[in-house]
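Engineer: Just a sequence and a predicted model for now, questions to come.
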Amino acid sequence: MSDDLKRDGNAFRAEDEADLVALLGSRLCHDLVSPLGAIHNGLELIELSGSTSGDEMALIRQSLDAALARIAFFRLAFGSAARDAVIPQRDLRAAISAMYRESRTEVIWRDEEDRPRSEIRLACLALLCVETAIPWGAKIEVTRNPNAWVFHVDAKRLKIEPALWQALGRGAVLADLTGAQVQFGILARACRALRRPVSVSADETHLSLLV
């Protein structure tokens, strides 16, 4: 782990942890407002013009696809994970492809196995954590070893907030999380419940995460 991420601290008490349910609601609303708002604007343009142009329909289609992709991915990341549910890898690849199609990020999914939904949930939460570090885009390679998901991130520049990653490594939920950071709290709590250690290392252009 890099020097920036090695610093440890006292674990928070349960009553000091963030309200993850409320933060999740904020996160879902924030991420879906933009594409749904674009759909609304496209429909308004159609109503005002009295006709349907290719540009207007393209805007609506792109925004609707983005909203549906986000909802499908959020269902995997934030939805309940039944013990015996299994996600086919083709379905997961389709969800990831749709999620990042219009972004500057490329996700290379190396795992070929169908996995329990509980495992896919961890991987999707980890991807959302990685997203916070790559606002300018990146290449993310995801593999699976016998014990953990492994994420290797290469970018021209990373935005690392050490406190988030330090808490994740300890399985702690910070008290001052925002809605955009709720995935860190949920992943930390899930890993703590499963007794899954988390390992993080990062520098200015590379990040490695084991979950």
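Structural biologist: Done, it's in.

Engineer: hey, let's count contacts and neighbours off CA atoms from now on
Structural biologist: OK.

Engineer: what helices or strands is the longest helix seen in the chain leaning on?
Structural biologist: In the chain, with assignment by DSSP state H, the single longest helix is helix 20-49. Applying 3 or more CA pairs under 8 Å, 6 or more residues apart in numbering; DSSP states H and E, one finds that helix 20-49 makes contact with helix 54-78, helix 182-194.

Engineer: Highest mean neighbour count out of these?
Structural biologist: Comparing the helices and strands packed on helix 20-49 by mean neighbour count (mean count of other CA atoms under 10 Å), helix 182-194 ranks first with a mean of 21.

Engineer: put this beside the first:
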Amino acid sequence: MTSSHDGLPETAQGPAAESEPFDLFERWYGEAESSELNDPNAMAIATTDANGLPDVRMVLLKHRDTRGFVFFTNTESAKGREIAENGQASGVLHWKSLRRQVRFRGPVEQVTPEESDAYFTSRARDSRIGAWASRQSSALPARKVLEDAVQAETARFEGRDVPRPAHWAGYRIRPIYLEFWSDRPFRLHDRLVFTRMTPRGAWEHGRLYP
């Protein structure tokens, strides 16, 4: 059995699907960490507002396991409000150096306070200060207003630890759909798809036309 350029074993029918998509994700992610120049954990996250209008932005994947994909943000931001209203999201990681991408979608849950605390503590102090100073997604009348807020929070926490604000937390997207896309010549790309009915269900897999 040989291997294709996307790292999947070749069969007579082409690259073979694995029964557990997170194993494949870990392999691809590890290769992306070695090949991407910047931020292999950068991912686009899409939510929808109260009118059903899609809203997408880049965030950083900070944790992943068989439960799903975790990012952190201000819960009062646009994405925080939209998740509270809709409870679902989709995401994509694109690795240009490998000519691969992974798409996923599913319900969203907040991680435990302990998980949020652990990651918040690992951040640079100035980033923790910023989480207190920024009213993320709110209208900013002038840059100086933000700079003054940063100075005020820096003075407030001088000489002591910067705790996690109540409005800052982690979110886990629990995929019910995972797609592994690999570039192929003449746009005849390979699309390996895993689906399940619920975040705790068994995976089924197959392929889509490019």
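Structural biologist: Good, I have the coordinates. Just so you know, these numbers come straight off a predicted model, no measurement behind them.

Engineer: TM between them?
Structural biologist: Put the two chains on top of each other and the TM-score (TM-score structural alignment, normalised by the length of the second structure) is 0.27; 103 aligned residues with a CA RMSD of 6.1 Å.

Engineer: List the buried residues of the strand or helix carrying Arg128 of the second structure.
Structural biologist: Using DSSP states H and E, the element containing Arg128 of the second structure is helix 125-133. Going by neighbour count (16 or more other CA atoms under 10 Å), the buried part of helix 125-133 of the second structure is Arg128, Ile129, Gly130, Ala131, Trp132, Ala133.

Engineer: which secondary structure elements does it contact?
Structural biologist: Judged by 3+ CA pairs under 8 Å, 6+ apart, helix 125-133 of the second structure is in contact with helix 143-156.

Engineer: The next helix or strand after the helix it packs on vs helix 125-133, what angle?
Structural biologist: Following helix 143-156 of the second structure in sequence order, the next helix or strand is strand 168-173 (DSSP H and E). Between strand 168-173 of the second structure and helix 125-133, the angle comes out at 90 degrees (axes from the mean of the first three to the mean of the last three CA atoms, to 10 degrees).

Engineer: Give the other helices and strands that strand 168-173 of the second structure contacts.
Structural biologist: The elements that strand 168-173 of the second structure packs onto, with contact taken as 3+ CA pairs under 8 Å, 6+ apart, are strand 68-74, strand 88-95, strand 100-110, helix 113-122.

Engineer: how about those in CSV, adding distance to Glu82 of the second structure?
Structural biologist: Listed next are these as CSV, based on distance: least, CA to CA, whole Å:
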stretch, distance to Glu82 of the second structure
strand 68-74, 12
strand 88-95, 9
strand 100-110, 11
helix 113-122, 19
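
Engineer: and Leu59 of the first structure, what does it touch?
Structural biologist: Ala38, Ile39, Gly42 (CA atoms under 8 Å, 6 or more residues apart in numbering).

Engineer: Distance-wise, check Glu115 of the second structure relative to Glu109 of the second structure.
Structural biologist: Counting by CA to CA, to the nearest Å, the gap from Glu115 of the second structure to Glu109 of the second structure is 13 Å.

Engineer: Looking only at neighbour counts, state which of those two leads.
Structural biologist: Neighbours per residue (other CA atoms under 10 Å) separate Glu115 of the second structure from Glu109, with Glu109 holding more: 17 against 13.
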